[in-house]
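1. next comes the sequence, and after it the predicted model I'd like to discuss.
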Amino acid sequence: MGNTIKEIHTDYDKIDTDQMIEVDRLMMEEYHIDLVQMMENAGRCLAILLKERFFDGDVEGKRIVVMAGSGGNGGGALVAARRLHNWGAKVQVFTTSAADDFTPVPKHQCSILERMGVSIALADKINEVGEIDAILDGIIGYSLHGDPRGSAASMIQWANARDVPVVALDTPSGLDLTSGKLYDPIVKATATLTLAMPKIGLFSEEARAIIGELYLGDISVPNELYQEKTLGLKPSNIFRYSDIVRLY
């Protein structure tokens, strides 16, 4: 494992979905750290994890499929796609909807990839993909409400039928990050990179079976933010040695 990833053995707080929504609000409204900055950090960590953990630090020529939803989770995956492309990977991006239907910041990320000439297609084209080396799952994050449907469901089923590493951003698509409930279909990940702080639902017995290895990525949340009255958490300096740490 590369030097950019560390395994930790320490106590740390876990948060639920409502607290993560509050973290995002505080970041933008009180600390003026924009969504595009958080997304950039998330995507960078995701790309590094894939490169270091599964390709010994070199993705040159590797065939990587990136599955992206229209929200923040998808935007982080699109950032990862840009970085992997820059490192020499052969990246193909598939989205749940057209770029015009994306929320503004992920739409901006999509436009960058288009300008770079990275392959982007709708989910219904994913069955045309040939041999690949890895998959990134950025379909659905903590905004999950019930069973994945439509193009999201079809991409999840496609990914589960491939015999390659699947790395999920924040959560495998189809997992409730608060309750740990598994919806159907759900991505069966080889590794999951959750963001900022560990989420309660990732530690349920059911969830562990589909998460794979669990990592935590730094999106630059200030330690002071966690002490805000609306959260009341204890900062643990968990990223002292690395932007990416392995939890289990």
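-> Thanks, I have the structure now.
2. from now on I want contacts and neighbour counts done on CA atoms only, so please keep to that.
-> OK.
3. now do the helices in the protein.
-> In the chain, the helices defined using DSSP state H lie at 17-25, 35-55, 72-86, 104-116, 150-160, 205-211, 223-226.
4. mind listing residues that contact the longest one?
-> With contact meaning Cα atoms under 8 Å, 6 or more residues apart in numbering, helix 35-55 is reached by 1-2, 4-5, 28, 57-59, 72, 75-81, 83-84, 105, 165, 167, 169, 193, 195, 217-220, 243-244.
5. how about that helix, which residues are buried there?
-> Neighbour counts using 16 or more other Cα atoms under 10 Å place 35-36, 38-52, 54 of helix 35-55 among the buried residues.
6. chain center to that helix, what's the gap?
-> Put simply, helix 35-55 sits 8 Å off its chain's centre (Cα atoms, centre = their mean, to the nearest Å).
7. who's in contact with residue 62?
-> 88-90, 132-134.
8. hmm, which of those residues are the buried ones?
-> The buried subset of the contacts of residue 62 - by 16+ other Cα under 10 Å - is 89-90, 132-134.
9. put this beside the first:
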Amino acid sequence: MRVVTAAEMRGLDRAAMEDYGIPGLVLMENAGLAVVRVVRELLGGGVAGKKVAVLAGKGNNGGDGLVAARHLFNAGAEVRVWLLARPEEIAGDAAVNLRIWRKMGREVHPVAGREDLEGLRAWLAGADLVVDAIFGTGFKGAAREPAAGVIEAVNAAGRPVVAVDVPSGLEADTGQVLGPCVRASCTVTFALPKVGLVLEPGRSYAGRLHVADISIPAFLLDQGPPGRYLTTREVVRRWLPPRPAWAHKGSCGRVLVVAGSRGMSGAACLAALGAARSGAGLVTLAVPRSVQEAAAAKLTEVMTAGLPETAQGTLAGEALEKIAALLDKADVLALGPGLTTHPETAALVRELLARVQVPCVVDADGLNALQGYPGIWRLLAAPAVITPHEGEMARLLGTASEDVRARRLAVAEEAAAHFKVVVLLKGPATLVSSPSGTTYINTTGNPGMATGGSGDVLTGVIAGLIAQGMDVFLAAAAGAYLHGLAGDLAAAKRGRRGLLAGDIAEMVPAAIRQVEEGGD
């Protein structure tokens, strides 16, 4: 499903009205009816006798709220409309719906000062539900009074809230919250999800997201240049390569994992396990010689290779030729987990990347070795996926982690275009961006996955999917989805707190099965 900015959505609305003759009042009516359907669902089906507060701003978002108010009133609800503007400020289609509401003999209650706000607080205390239609997708910055006080009153009331299009106080293009923001139980967004509803912190403020059809022609929603999309079960199912009846271990892909160091063998083992659990036919783990025995004992189903090492137990420069020989039999390279930043090992990483001829997935210390070497990307002879977290991305770009966090989507897209590699920026709603300008936003995963080794498993999963023949970009997006789903399954089984990376790896096959079979 495509994800759009506020400007892109305005363009779609305009095309529906101007090119296809769909009146704005029809779009607004459909939007309000979609809100009513979710209100009914949240209230258990019946709305008769229920007290509903509709908070309306002066724009089209407020007009959507007025449509919802009318239909809820007609269904028997006790509806009170609170208006955060003077009636004469309401224009266009919203003004039409305000006139209809008044002609029905219904009042609007202005919220302009302290006394009005106290009256709203008192009414909210007995309300069954709140419809938030104050601000729409054009909102930016921080809410000012009286809206700020209204939003705080709604959050303090603790009532179920249905937000119209976006929670008021949320920036639709970024997901940023710079002041008071409604914490919605559900958000009903129209036609397509907005970027800010699927990125944190916006995703947490939106609650359960409903994407409602308001009669914009469906083919319009898919038109346009490469854009942003949600990674869903349906698209991952289409991407996964089939497993034919005649498959054998050699036909299911060969992964070489170059990772680990003395004291950090766990990272290497988890990456290799992730590759094996994702369905790769043969996985070889290449580690420093002193680590090989422990790795072999831990990984029964993975082949191991011991490589020359430094005195500190990290990979030595002379390991390069042995790795090159192993790569002759590999379809993909996973590089980085647990390597450390030892200078000789870091130099090995750079030399290896300049020579590798198969797709590679670079993570952790593999990325740290590239800090300060911007020209390395031009030397890559094969497609690559890099999987930084915010700190690693900041080091690659020479900026601060806070800057990356504030601009996650833009940073991922800019880095992919600049480095000419697939960028997977880890975190809540993991982002996967291609050099061509397409981004997938992940929809799986949970906070329990914030545990050491989780990213190493992800590296292996992506490498395993590439080995099975997937395009590197789709493998990265699918890998993020399956990894997050495995984490969700593991959390459902064990709980989020105390979840281990090994628990996630164990559930990868179950995640793949769920996607392929369409189960819950």
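-> Alright, I've got the coordinates. The model shown is predicted, which means the values in this text are computed figures rather than measured ones.
10. on that earlier part again, in strands only, show me the buried ones among the contacts of residue 62 of the first structure.
-> Assignment to strands by DSSP state E places the following of those there: 90, 134.
11. for residue 120 of the first structure, state which of the buried ones among the contacts of residue 62 of the first structure is nearest.
-> Top of the list for closeness to residue 120 of the first structure, among these and by Cα to Cα, is residue 90 at 12.0 Å.
12. map that closest one onto the second structure.
-> Counting by TM-score structural alignment, residue 90 of the first structure corresponds to residue 78 in the second structure.
13. again with residue 173 of the first structure
-> Match for residue 173 of the first structure (TM-score structural alignment): residue 168.
14. in this structure its match contacts residue 140, no?
-> No. Assessed by Cα atoms under 8 Å, residue 168 of the second structure is found out of contact with residue 140, at 10.1 Å.
15. more neighbours, these two?
-> A direct count of neighbours by other Cα atoms under 10 Å for residue 168 of the second structure and residue 140 places residue 168 higher, at 31 against 17.
16. now the more buried one: closest residue in space that isn't a chain neighbour?
-> Sequence neighbours aside, residue 135 is the residue nearest to residue 168 of the second structure in space, at 4.9 Å (criterion: Cα to Cα, 6 or more residues apart in numbering).
17. alignment lookup: that neighbour to the first structure.
-> Residue 135 of the second structure maps onto residue 140 in the first structure, by TM-score structural alignment.
18. give the contact list for its match.
-> 69, 71, 73-74, 152, 171-174.
19. preserved in the second structure, out of those?
-> Retained in the second structure (both residues aligned by TM-score structural alignment, their matches' Cα atoms under 8 Å) from those: 69, 71, 73-74, 171-174.
20. just among those residues, which is most surrounded?
-> Busiest of those [other Cα under 10 Å] is residue 172, holding 34 neighbours.
21. my guess is that one meets residue 211, correct?
-> Yes. At 6.5 Å, residue 172 of the first structure and residue 211 qualify as touching, with contact defined as Cα under 8 Å.
22. spell out which residues are contacts of both of these two.
-> In contact with both residue 172 of the first structure and residue 211: 188-189, 192, using Cα under 8 Å, 6+ apart.
23. now, among the residues you listed, which is nearest to residue 120 of the first structure?
-> residue 189 (22.4 Å).
24. and the closest one, what pairs with it in the second structure?
-> So residue 189 of the first structure corresponds to residue 184, using TM-score structural alignment.
25. excluding its backbone neighbours, what's nearest its match?
-> Per Cα to Cα, 6+ apart, closest to residue 184 of the second structure is residue 161, 4.9 Å.
26. dump the residue contacts of that neighbour.
-> Counting by Cα under 8 Å, 6+ apart, residue 161 of the second structure has contacts 129-132, 183-186.
27. would you check which pair of those residues lies furthest apart?
-> 129 and 183 (12.9 Å).
28. which neighbouring elements make contact with the strand or helix carrying residue 367 of the second structure?
-> Secondary structure from DSSP states H and E places residue 367 of the second structure in helix 365-368. Secondary-structure packing of helix 365-368 of the second structure (3 or more Cα pairs under 8 Å, 6 or more residues apart in numbering; DSSP states H and E): helix 343-355, helix 390-397.
29. let me know which of these is the nearest to residue 114 of the second structure.
-> helix 390-397 (42.9 Å).
30. for that closest one, grab the matching residue range in the first structure.
-> Counting by TM-score structural alignment, helix 390-397 of the second structure has no counterpart in the first structure.
31. centre-most residue in the first structure?
-> residue 169 (1.5 Å; Cα atoms, centre = their mean).
32. wait, that one touches residue 138, no?
-> Yes. Contact criterion Cα under 8 Å: residue 169 of the first structure and residue 138 qualify, at 5.5 Å.
33. with distance to residue 183 of the first structure as added columns, please give the contacts of residue 62 of the first structure in CSV.
-> As requested, the contacts of residue 62 of the first structure are arranged in CSV below (distance: Cα to Cα, whole Å):
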residue, distance to residue 183 of the first structure
88, 35
89, 32
90, 31
132, 26
133, 26
134, 23
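34. any idea which of these is closest to residue 20 of the first structure?
-> After measuring these against residue 20 of the first structure - Cα to Cα - the closest member comes out as residue 134, at 28.2 Å.
35. need the contact list for the closest one.
-> Per Cα under 8 Å, 6+ apart, neighbours of residue 134 of the first structure: 62-65, 164-167.
36. can we see that at 10 Å?
-> For residue 134 of the first structure, the contact set (Cα atoms under 10 Å, 6 or more residues apart in numbering) comprises 50, 54-55, 62-66, 91, 159, 162-167.
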